[in-house]
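> Need coordinates for the below:
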Amino acid sequence: MTNPPLRRVLTTVQLWGIAVGLVISGEYFGWNYGWQVAGTLGFGVATAIVTVFYVAFVFSYTELTTAIPDAGGPFAYAYRAFGPTGGFLAGYATLVDFLLAPPAIAAALGAYAHFLNPALSPLWVGVISYSVFVGINMLGVRDSANFSLIVTILAVVELLVFMGLVAPAFKFDNVVAHTEQFKWTSVFAALPFAIWLYLAIEGVAMVAEEVKDPRRTIPRAYLLSIGTLVLLAVGTMLLCAGAGDWRRLATIDYPLPETLAMVLGHNSVWTRLFASIGLFGLVASFHCNTLGYSRQIYVLARNGYLPAFLAQVNERFRTPHWALVVGGGIGLVALFSGSTDQIIVLSALGAIVMYGISLVSLLALRRREPTLERPFKTPFYPFLPLLALFLSLICLLAIVYFNPRLSALFLGLGGLSLLVFRLVGRRAVPVKLNMLD
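From the prediction side, this is the model:
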């Protein structure tokens, strides 16, 4: 029996909701660990570098996503450019990126819930979250996208309300306080936490096979989403830094409610309310990253890189149910075994490797396949992709240098996986990439 295809149902607004939803939890937590290692000024410089990188990357990546609207995303681009090994490396890095983002978000969901009710276990709130959002993603991409759009809009509105509440207390002196020890080495050490502000926007590529009119929808959604995220990231970070002693926020998973507590008091109605509805931003990203990892697993299994059962699609809902369940299980292991900052670093490492491979794939395909249909072409080519590639290499070297053990783990698991694929991979399965009609 033929495996049913994925449905093309997503509009520009829904895709914007998925793109922003993938990332928006990065404004709610995680980035503040960068203050711990670099202070506000050092992390500000790191954020500026990463913001320039992501803007250049999104313009470059959009060309690939519209030319090859395949659910494999980076896997599909690298396979087209460099064959099976290139596809494997991109697929592995993408899986690390998307499989490890949800457990970090689950930990933050638990921390926010614990802030509201200290009797709740942060760990078990995370476990329950996995069950709920894997279940929601089983119901079909249209329902998942609509749910994502609703919670993403609520999360954006909530951040704007947060900014409005905190702005009257903003003092620039607070931003620059306790920054006497500024060092460039600290800037580089903080890069993975700056990446967390934008990490996973590339996940739009994983639903490319489910987008109506990908030629127009994908570029619009990407450009609208990166603009939204830059404004939210800069505004949130500056206002948190200027609200009081930023050192109180540098090591916790709920910096925004704590900022409101500094400004309005722990017993303020706004503080409690924000901690409650603040879950919307985490929910949006948890949900969208679950969608992203399931599609990557599905495509790798469909093309013989993972066991075949992971490519099965539910007849009724047209969703890859086994990919959702198995990916959720891997995320639960990470949730139980690692701290939030280490999970973020590993996820950022997977992302930055995948970014580099995708950018090299863009350059290679421009040279090897000049006649490939490209509904969107990278502006200022080759300057923008080369700038993004240069900055991605800086980020990669910095992450590896300051996190040697986690980098060794990433490299070791990748090497082992490649060896297993070489030995037992179903290479007889022909890889068929979804191209423009």
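
> rest of the way, CA atoms for contacts and neighbours
Will do.

> all helices of the stretch 151-300 of the chain, in order?
Under the criterion DSSP state H, counting those that start in this stretch, the stretch 151-300 of the chain contains helices at 172-176, 184-189, 191-195, 214-242, 255-264, 269-277, 279-302.

> for the longest one, packing partners?
When you say that, I think you mean helix 214-242. Under the contact definition 3 or more Cα pairs under 8 Å, 6 or more residues apart in numbering; DSSP states H and E, helix 214-242 sits against helix 12-23, helix 25-28, helix 33-67, helix 141-166, helix 172-176, helix 255-264.

> and Gly415, which of these is closest to it?
helix 33-67 (26.2 Å; Cα to Cα).

> right, so of the helices and strands packed on helix 214-242, which gets closest to Leu387?
In terms of Cα to Cα, the element of the helices and strands packed on helix 214-242 nearest to Leu387 is helix 33-67, at 7.0 Å.

> residues of the closest one that come out buried?
Neighbour-count burial for helix 33-67, counted by 16 or more other Cα atoms under 10 Å, picks out 33-47, 49-51, 53-67.

> any idea which helix or strand comes after it?
Note on helix 33-67: by DSSP states H and E, the next helix or strand toward the C-terminus is helix 74-82.

> now that next one, how far from the chain's geometric center?
Relative to its parent chain, helix 74-82 has a centroid offset of 20 Å by Cα atoms, centre = their mean, to the nearest Å.

> other SSEs contacting the helix or strand following that helix?
Later in the chain than helix 74-82, the nearest helix or strand by DSSP H and E is helix 84-116. Applying 3+ Cα pairs under 8 Å, 6+ apart, we find helix 84-116 packed against helix 74-82, helix 122-137, helix 269-277, helix 279-302, helix 321-337, helix 340-368, helix 404-424.

> Dump the helices and strands packed on helix 214-242 to TSV, plus distance to Trp196.
Shown next, in TSV, are the helices and strands packed on helix 214-242 (distance: least, Cα to Cα, whole Å):
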stretch	distance to Trp196
helix 12-23	8
helix 25-28	5
helix 33-67	10
helix 141-166	17
helix 172-176	20
helix 255-264	14
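
> Of all those, which one is nearest Asn403?
Among the helices and strands packed on helix 214-242, helix 33-67 sits nearest to Asn403 (Cα to Cα), with 12.7 Å.

> How far away from the center of its chain is that closest one?
Worked out by Cα atoms, centre = their mean, helix 33-67 lies 12 Å from the chain centre.

> same question, stretch 95-102
On Cα atoms, centre = their mean, the centre of stretch 95-102 falls 8 Å from the chain's centre.

> cool, stretch 307-322 as well?
Centroid separation for stretch 307-322 versus its chain: 23 Å, with Cα atoms, centre = their mean.

> Run through who's touching it.
3-7, 137-141, 294-295, 297-302, 323 (Cα atoms under 8 Å, 6 or more residues apart in numbering).

> For the comparison step, fold the sequence that follows:
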Amino acid sequence: MQESKNKVLTRALGLPECVTITAGAVIGVGLFTTGSSQVGIMGSSIIIATIIAFLLVLWPAAIYGELSAALPLAGGTYAYAKRAINYPVAVFCSWNYTVAQIGIGGAEALAFANYWAILLSALGIPWNVDPRITASTLFIIFVAVNYFGIEFAGKWQNCSMYFFWGASIVWFISVFNKMDFTRFTSPIAGIPSSVTSFATVVLMVWWCFAGFETVVGMGAEVKFPKITLPRALCISPFIVFGVNTLFQWFLVGLTPADSLSGLATATAPFAFCMNTAGIIGIPVVILCLGITFGGDFSTMNPCVTGPARYMYVMANDGNMPKAFGRLHPKYNTPHISILTVGILGVLLISTGSIAILAAMCAFCQMTCYIIGYISYLMLQKKEPDLERPFKVPFGTFGAWFSIATYAVLAILALDMHALPFNLGFDAICILYYFIFVRKRPIPQEAIDVELLTLQSTSPTAEEKLSLDKQFNRWKFAAIAAFIVSLLLFVISYFL
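Down below sits the predicted model:
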């Protein structure tokens, strides 16, 4: 049992870290590349796609809040599926999640490379380095950050997210006087007539919200998880909506009408917007600083942390090499898994295509989410007496609704360029399971580690009061961001 205790991860993440990890995993490559490029297709009607995408994650985030409070374990959806459905489905899910998160990290690194080159250009510094080299270097830096402990990674995450929010506010102020409100037409005028085209737009905007459950994969490292995790998951979608909508609002109001369609194919839509609008100098520098050292950094961190934890718990269960389950003797991190994420990330970056990575990862994430919702439903039947500190209102209906909508959206928005990658990867996963895993039982030590991990402590009365005050501050900020951003769009239609 002592050896099992040595494999239990350290609980060091509080509500601020959980929110910045969740929001940071989402706010980044989606918003500043594939997500914002949809403004070129829908114009000011982008708010409709954003509201739909928000509604498509609101219930699921709460469902994951209930799951994570009941089972605060490393591995997130893998841990839930293993317990609720069966082992093979859990392995399949974990593989898909792992490649999705690493792919998002790779796409984020490539987005960083694009905006980094623009930043240096704005400062008059020539930069002719291959974006894949810049992106790979960034990915390796974040592998090092995660190698040195979850507490260090959590502090880095907070700094990156706070810097991004601060830089965003300064940028908003610096370009506000350039806004042209005549570009806000009818909210439904830009909706594509084709159902498939509209589904594709919604999927790409939804990708700006995907990753909302990232922190549950670190459930074994969260302090007071039965309280902290559901709170973080319930307020984060409102923060993400506020940030996405504010940036979309500026993108619509700043981009000249005759250049709007160019956003659809721009590799760096916000840089394209400012260039066509004739905005140069300090605002460009502020924007690129916020995106690179804030948005990109805050996304890169959880894209290394999350999949490494999935690899760690899978190794403990015997379906990946044992080395992936080792913890560093000093930093208590799954260092071999973290290094492996780095290698895989660099390989995906070598494709050089954000679009293919986005489509591939979106399909992988859809698959994992559907498995997560099924796990939620089956866990209710298999373990009705499981302690559930947080319960989702109308959770059963929400799970079925989410399964149906995610399945339809995935089919309608299927990307034929990315599909071979998805099918090939899934085929490898299935073959791997039947050849190497099928006859291996889960080791008793892994069961002991899981039981020890679930023995999380409850806060004292004083700690609970402090946690409640902290949550109220974050809740107020999240609701304020949601209301203000939505009102800006509504008011602009009447100006």
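
> that older thread, let me have the helices and strands packed on helix 84-116 of the first structure in JSON lines, adding distance to Glu27 of the first structure and mean neighbour count as columns.
Putting those into JSON lines (distance: least, Cα to Cα, whole Å; neighbours: other Cα atoms under 10 Å) gives the following:
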{"stretch": "helix 74-82", "distance to Glu27 of the first structure": "25", "mean neighbour count": "26"}
{"stretch": "helix 122-137", "distance to Glu27 of the first structure": "19", "mean neighbour count": "18"}
{"stretch": "helix 269-277", "distance to Glu27 of the first structure": "14", "mean neighbour count": "17"}
{"stretch": "helix 279-302", "distance to Glu27 of the first structure": "8", "mean neighbour count": "27"}
{"stretch": "helix 321-337", "distance to Glu27 of the first structure": "20", "mean neighbour count": "19"}
{"stretch": "helix 340-368", "distance to Glu27 of the first structure": "13", "mean neighbour count": "22"}
{"stretch": "helix 404-424", "distance to Glu27 of the first structure": "24", "mean neighbour count": "14"}
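
> To Phe188 of the first structure, which of the ones you listed lies closest?
helix 340-368 (12.7 Å).

> Report the buried residues of whatever helix or strand comes next after that closest one.
Remark: after helix 340-368 of the first structure, the chain's next helix or strand is helix 383-402, criterion DSSP H and E. Under the neighbour-count criterion of 16+ other Cα under 10 Å, helix 383-402 of the first structure has 384-386, 388-389, 391-392, 395-396, 398-400 buried.

> ok, back up a step: of the helices and strands packed on helix 84-116 of the first structure, which is nearest Val151 of the first structure?
Using Cα to Cα, those put helix 279-302 closest to Val151 of the first structure, at 5.6 Å.

> Now do that closest one against helix 141-166, angle only.
In terms of direction (axes from the mean of the first three to the mean of the last three Cα atoms, to 10 degrees), helix 279-302 of the first structure departs from helix 141-166 by 150 degrees.

> quick one: helix 279-302 of the first structure to helix 74-82, angle?
Going by the same axes, to 10 degrees, helix 279-302 of the first structure makes 40 degrees with helix 74-82.

> who are the neighbours of helix 279-302 of the first structure, in terms of helices and strands?
Using 3+ Cα pairs under 8 Å, 6+ apart: helix 279-302 of the first structure touches helix 12-23, helix 25-28, helix 84-116, helix 122-137, helix 141-166, helix 321-337.

> closest to Val187 of the first structure out of the helices and strands packed on helix 214-242 of the first structure?
Using Cα to Cα as the measure, helix 33-67 is the one of these that comes nearest Val187 of the first structure, at 4.9 Å.

> which residue in the second structure lines up with Leu423 of the first structure?
With TM-score structural alignment defining the correspondence, Leu423 of the first structure maps onto Ile435 in the second structure.

> Ok, Trp16 of the first structure next?
Checking TM-score structural alignment: Trp16 of the first structure goes with Val19.

> What's the local residue count around that match?
Look at Val19 of the second structure: counted by other Cα atoms under 10 Å, it has 28 neighbours.

> so what's the residue lying closest to it once chain neighbours are set aside up against?
Among residues not flanking Val19 of the second structure along the chain, Ala232 sits closest, at 5.2 Å (Cα to Cα, 6 or more residues apart in numbering). Neighbour list for Ala232 of the second structure: 15, 18-19, 22 [criterion: Cα under 8 Å, 6+ apart].

> Output these in TSV, with distance to Asp385 of the second structure appended to each entry.
Shown next, in TSV, are these (distance: Cα to Cα, whole Å):
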residue	distance to Asp385 of the second structure
Leu15	27
Cys18	27
Val19	29
Thr22	29
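
> quick check, nearest of those residues to Phe92 of the second structure?
Here the nearest of these to Phe92 of the second structure, counting by Cα to Cα, is Thr22; it sits at 23.2 Å.

> ok, that closest one to Glu383 of the second structure distance?
Distance of Thr22 of the second structure to Glu383 of the second structure, given as Cα to Cα, to the nearest Å: 28 Å.

> Between these two, which has more neighbouring residues?
Using other Cα under 10 Å as the criterion, Thr22 of the second structure and Glu383 rank with Thr22 on top: 29 against 11.

> what's the more buried one in contact with, if anything?
Applying Cα under 8 Å, 6+ apart to Thr22 of the second structure gives the contacts 211-215, 232-233, 236.

> Make TSV out of those residues and add distance to Pro302 of the second structure.
Shown next, in TSV, are the contacts of Thr22 of the second structure (distance: Cα to Cα, whole Å):
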residue	distance to Pro302 of the second structure
Gly211	9
Phe212	11
Glu213	11
Thr214	7
Val215	8
Ala232	15
Leu233	15
Ser236	15
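
> about what we covered before: and which of the buried residues of helix 383-402 of the first structure is nearest to Val132 of the first structure?
Nearest to Val132 of the first structure among those is Ile399, at 32.8 Å by Cα to Cα.

> what residue is smack in the middle of the second structure?
Gly211 (2.6 Å; Cα atoms, centre = their mean).

> That one corresponds to which position in the first structure?
Residue correspondence, TM-score structural alignment: Gly211 of the second structure in this structure matches Ala200 in the first structure.

> isn't that match right up against Gly21?
No - here Ala200 of the first structure lies out of contact with Gly21, judged by Cα atoms under 8 Å, at a distance of 9.3 Å.

> hmm, back to that, same list (the helices and strands packed on helix 84-116 of the first structure) but as JSON lines, adding distance to Leu249 of the first structure.
Below are these laid out as JSON lines (distance: least, Cα to Cα, whole Å):
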{"stretch": "helix 74-82", "distance to Leu249 of the first structure": "35"}
{"stretch": "helix 122-137", "distance to Leu249 of the first structure": "18"}
{"stretch": "helix 269-277", "distance to Leu249 of the first structure": "15"}
{"stretch": "helix 279-302", "distance to Leu249 of the first structure": "18"}
{"stretch": "helix 321-337", "distance to Leu249 of the first structure": "22"}
{"stretch": "helix 340-368", "distance to Leu249 of the first structure": "14"}
{"stretch": "helix 404-424", "distance to Leu249 of the first structure": "25"}
